[in-house]
Structures are given as structure tokens and as C-alpha cells.
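Chemist: Can you look at this prediction? I've put the sequence above it.
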Amino acid sequence: MTNSTTNEPEPSDSLKTFGLVHKAFRKRAGLTQEEFAPLVRYQPSTVASIEQGRRLPPRVYVERAEEVLDAFGVLRAAAKYATREPGLASWFRKWADLEEQAISLYTFENRLVPGLLQTEAYARTLFNARLPVLTDAQIEAQLAARADRQRLLTEMPNTAFSFIVEEHIVKRGTGGTDVTRELIDHLLAVTELRNVELQLMPETRHIHAGLNGPIQLLETSDNDWFGYCEGQESGQLIVSPKTVSVLHMRYAKLRSQALTPDDSRSLLERTRGAL
């Protein structure tokens, strides 16, 4: 088993196994992926990803599949042992699993562009610079995992995604001018989605409610709230209502201190034009 501080979770075939079991029950029911998807209220691409072992099945998905396929509790039992493929740090997996159930997800970042918003070139720059040095295989696994998470933005259209990012992160020029141009173009494209909102914290705002560090909050379909904080080679899932309330208070203040979404888009366009 790999130590969590290596940024790589232990390898597992459990997702592929779950996918094969799921596929067998779906075929037993005489349903194609396209016919099955609306019955569990997910996209066919999500069903395909789960059956191919590329995506962890959300808890609500498993429950709906159990009911639709009359799976005798087999899918529910198999899901308990399903873990992600290599690519996500082991301490982050619990949070990533909750992301798949989120109806609201809030992120404040003052260090780098949030993973859900990164381009491949931007992410590759970060992974290439990581210490200890990653192998080519590890970098590709990290990139694949990041791309898999980013599908949440389009495959969960009823989930509200809010991002607040420090202006200096975009202006830093990580990866060079071409990478930054592509990044800004990507941010402008992503924020055209109705469920995605991006606010920039301007450099002229000399003090704000996020100086203690990044904030991540999410609300599940059961209306439970969780927080997550990540540091150097470690991460912490926050379940304490009192602590989550504090993070809520800070995030609400950050929203009022940051530029509006429209003004943030204008700033991104001006920054893009100056490159």
C-alpha cells in the first residue's frame, strides 16, 4: 500500500470490477446505456465511464441503479469496496467522492487555479515542477484523474459551482504566455455555463476574509455540508458543523469582497488582451 504522502493512491481494480457487475445487471435488464441513463437521471457518458471503471459511482447513482436493475443489493455491496484508480491523492479521495454528490460546491483559492478549472497544459506545468519528482506515468495518471473530475462541471448541470480566485494567480504566468492565454480562454468558456460562477479577488483588495488560506465547501443532496482544507502533503475533511459554519461565514464575505462575475470576466478579457 502506498503512503498517502506520495500523492498516489494504492492501485485497485475495484472500479473495473464494479463496472463489470453493473454492466451485467444492465444487460440482464435488456437496457442499453442510452436507455438506462435517464432512468437513474445521469448522462450516458457517466454510465459508460462507470462501466469502464474510469469513474467512481456516486452513492445516489448506486441507489438508483439498485432500484432500476433490481440488483439484489449486489451493486450496493460492490460499491463499498470501489476505490479510485491511481491519480488522486489518497487523502483527497473522500472529498472527491463527496463532490460527485454535491448540489453546491464553493471554492476559494489563493495559491493556484482550482483543479476543476485547470487546462491540461497548466496542470502539466504544475506536475512537471512537483517535488519529489514524478515519473511520466505518474504525471499522466494525475492528468487523467484531473480530467475525470472536470467532467463534473458539464455532467452535473444542476450543481451550482462557485469559484473565487485571487487575480494574481492568473497574472503569474504559470507555464508561460501561451499557457496563460489558453487558461484564460478556458476560464471564459467554462464560465459561460449557467451552473459555473467565477469571481476574481482583485489585487487592489489588500485585505479580505480568505487570508487564512483556501476554502472548499460543498452541500450534498441530503443537504449536509462539508468542508475541506489542504496543505503541504496533507488534507483534512471537515465535518464539524461549527467549523463548517465559520468557513461559510468567510466564504460569504469573500463573495462580497471579490469582483462580480461580469466584472471578473471583463478583467480576464483585459488580461488576455495585454498578453
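Modeler: Nice, thanks for sending it over.

Chemist: C-alpha from now on. contacts and neighbour counts both.
Modeler: Fine.

Chemist: where exactly do the helices run in the stretch 1-150 of the chain?
Modeler: Applying DSSP state H, counting those that start in this stretch to the stretch 1-150 of the chain gives helices spanning 14-28, 33-40, 44-51, 59-69, 74-79, 93-99, 120-128, 136-150.

Chemist: For the fourth one, name the packing helices and strands.
Modeler: Applying 3 or more C-alpha pairs under 8 Å, 6 or more residues apart in numbering; DSSP states H and E, we find helix 59-69 packed against helix 33-40, helix 74-79.

Chemist: next one: the third one
Modeler: Contact partners of helix 44-51 among helices and strands, from 3+ C-alpha pairs under 8 Å, 6+ apart: helix 14-28, helix 33-40.

Chemist: Could you dump the ones you listed into CSV and include mean neighbour count?
Modeler: Listed next are those as CSV, based on neighbours: other C-alpha atoms under 10 Å:
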stretch, mean neighbour count
helix 14-28, 19
helix 33-40, 16
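
Chemist: Alongside the first one, take a look at this:
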Amino acid sequence: MTAVDEEAGRLKEEADEPGWEVDPDDEWGVAVITTVGRQLKLRREAVGMRAAEFGRAVGYGEDMIYKIEGGKRIPRQEFLDKADEVLGAGGLLAAAWEDVKKVRYPKKVRALGKLEAKAVEIGLYECNIVAGLLQTPEHARAVIGAAQPPYSPDDVERMVAARLARQAVFERDPAPALSFVLEEGVLRRPIGGKMAWRQQLERLLEVGRLHNVVLQVMPMNCETHSGMDGRIELLKFADGTAVGRSDGAFNGRPTSDPRQLRILELRYGTIRAQALSPRESLTFIEQLLGET
């Protein structure tokens, strides 16, 4: 098999992976992918290539080409780069990735990701899961895949990819201040199996040692716990504004009302005071890891 054949086979395999279907309820996403598909088709026809011929040139099947051109499938960056080269588009098709990548993930997650990308401070208390910003791919896939009724394979992969994309917050410069409080019981539950569990604990230690991150564990033997109403999320921005949300307050809806934010900040601050210190928390996670 030649290198060209191997590359074509790899691209075809990637094209068939779940998680790249267009969400029909995402109007803006549908519009973007439809426009990109239409431009692709026009350029293909302009150079006189049939879909099957073009597919062979980029390593995709004819059916997949029709799906992408018809706005039914989200094109990968590698596909757009290759299509640009084959069709001589001068970089215009490759540049479409800047728009495509914005609609790659579900609408609700995109909105959350935008807020997190702007926040200078993020505080999260999670009571039932490891916070999404801290999850490994294997852990995220196991958590999302365990939902009932179950998601389709496409939806699972889309949600996993969206969750991991939000973790770009750790690469920002200047770095935001991040704090997390996680429940001991959650850290003891081997979601996804022993290996995935170990990888998740290792990831927590890695993140917890970052200079801009404070990671704490709420111990199960804590006699007073102010987080019984559910998760709390607080995001603060450079202009002094903030957004907060809690499962057990204000109907679980995001709020920017100063009085409501003070309540959430009081609850979150109290939870942090009740949890193990950051140093104690990392030691605790190390001990858990040693027990696996």
C-alpha cells in the first residue's frame, strides 16, 4: 500500500467517525455548514470533477462528499485543507474552518465555552461528577455514555469533543484564576473502569498543581455541608461583571443580579472553607491513586 493510499484510508476512517453530524436544531450551525458545503460543491463543479473523482482525490467516499456538500456532515479541518489543495481554491476553503470550528459543538456548550473563555475567575463546586473542565476523554465518554435514555454514538462523541474543547481555558494567557471543589465520593467511584479512573486521578493531580488552580476535596466525614442543594458555578469577568448558576437557587438559571450573586458567592465560599485545604486535597488524591 502506498503512502497516498494509507492517507486516503485514514481520512475515510475519520470521516466515518461519529460526532460530526449537524444538529438540526442549531439554526446558525446548519446555516454555516450548508454554506460551506455549497461553496465546496460549486468549486468542485467549476473544475469539472465528479463527486466520486473528488472523493478519491481527498480520500473520502462519494456518499460522504454528498453529505458534506449537502450540509449534512461537518467537515474536518484536514478535509477542508485537502479539498482546498485539490480544487485549487487558494486557501478559501481551508479558511472556512474558522467558521466551521465554531459550530462543531452543541449550541449550549458553545455559549458556556464563550463565557469561560472570557472569565478571569472561574469557581466550580460539583457534587455528582468530576467537573467537565477536569475530565479526561475516557472519563467524559464514560459519564456521558452512562446517561439514560442513552445518547446516540454521534451525540456522545459530539458532547465529549465539546467538553474537551472547553479545556482550552487552561492554555489561556494571561491565565484565569480557577477553583474547584469536588466530592470525595465522586473521586472514589471508578467510572469507566480502573484504568480510566487512574488516568482521571492523575489528571486531577496535574491540574491541581498548576499555579492558577486551587483544587479542593469535600470529605465524606464533613459534619456540616453547605452544598447539599447541588452544583454552583461562578464566572467573573475583567469589566467587573459576573454570572452565576446553582442547581438549588433561582430555578437553576444563570443570573447576573448582584444580590443573587452574593448568595452564590457566600455558599461557594462556605463550601470551600468546609472542604480540605488544597494541600490536603492533593495528598488525599495521591492516596486514592495509590490504592488503585
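Modeler: Perfect, thanks for sending it. Keep in mind it's a predicted model, so treat the numbers as computed, not measured.

Chemist: returning to that earlier point: would you turn the helices and strands packed on helix 44-51 of the first structure into a markdown table with distance to G53 of the first structure?
Modeler: A markdown table is the format used below for these (distance: least, C-alpha to C-alpha, whole Å):
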| stretch | distance to G53 of the first structure |
| --- | --- |
| helix 14-28 | 4 |
| helix 33-40 | 15 |
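
Chemist: Compare the helices and strands packed on helix 59-69 of the first structure and give me the one nearest Y228 of the first structure.
Modeler: Nearest to Y228 of the first structure among these is helix 74-79 (23.2 Å), distances taken as C-alpha to C-alpha.

Chemist: which residues of the second structure does the closest one align to?
Modeler: Counting by TM-score structural alignment, helix 74-79 of the first structure pairs with no residue of the second structure.

Chemist: Show me which positions of that helix end up buried.
Modeler: By 16 or more other C-alpha atoms under 10 Å, the buried positions in helix 74-79 of the first structure come out as L75, R76, A78, A79.

Chemist: which residues touch the first one?
Modeler: L75 of the first structure sits next to F18, V21, H22, V62, A65, E66 when contact means C-alpha atoms under 8 Å, 6 or more residues apart in numbering.

Chemist: how deep is the aligned residue in the second structure for V244 of the first structure tucked in, by neighbour count?
Modeler: Counting by TM-score structural alignment, V244 of the first structure lines up with L261 in the second structure. The tally of other residues near L261 of the second structure (other C-alpha atoms under 10 Å) stands at 18.

Chemist: Could you do E192 of the first structure as well?
Modeler: Counted with other C-alpha under 10 Å, E192 of the first structure comes out at 12.

Chemist: on that earlier part again, mind checking which of the helices of the stretch 1-150 of the first structure is nearest V179 of the first structure?
Modeler: Here helix 120-128 is closest among the helices of the stretch 1-150 of the first structure (C-alpha to C-alpha), at 6.2 Å.

Chemist: same for the closest one, what does it pack against?
Modeler: Using 3+ C-alpha pairs under 8 Å, 6+ apart, helix 120-128 of the first structure is in contact with helix 136-150, helix 177-190.

Chemist: If we use 6 Å, what do you get?
Modeler: On a contact count with 3 or more C-alpha pairs under 6 Å, 6 or more residues apart in numbering; DSSP states H and E, helix 120-128 of the first structure meets no helix or strand.
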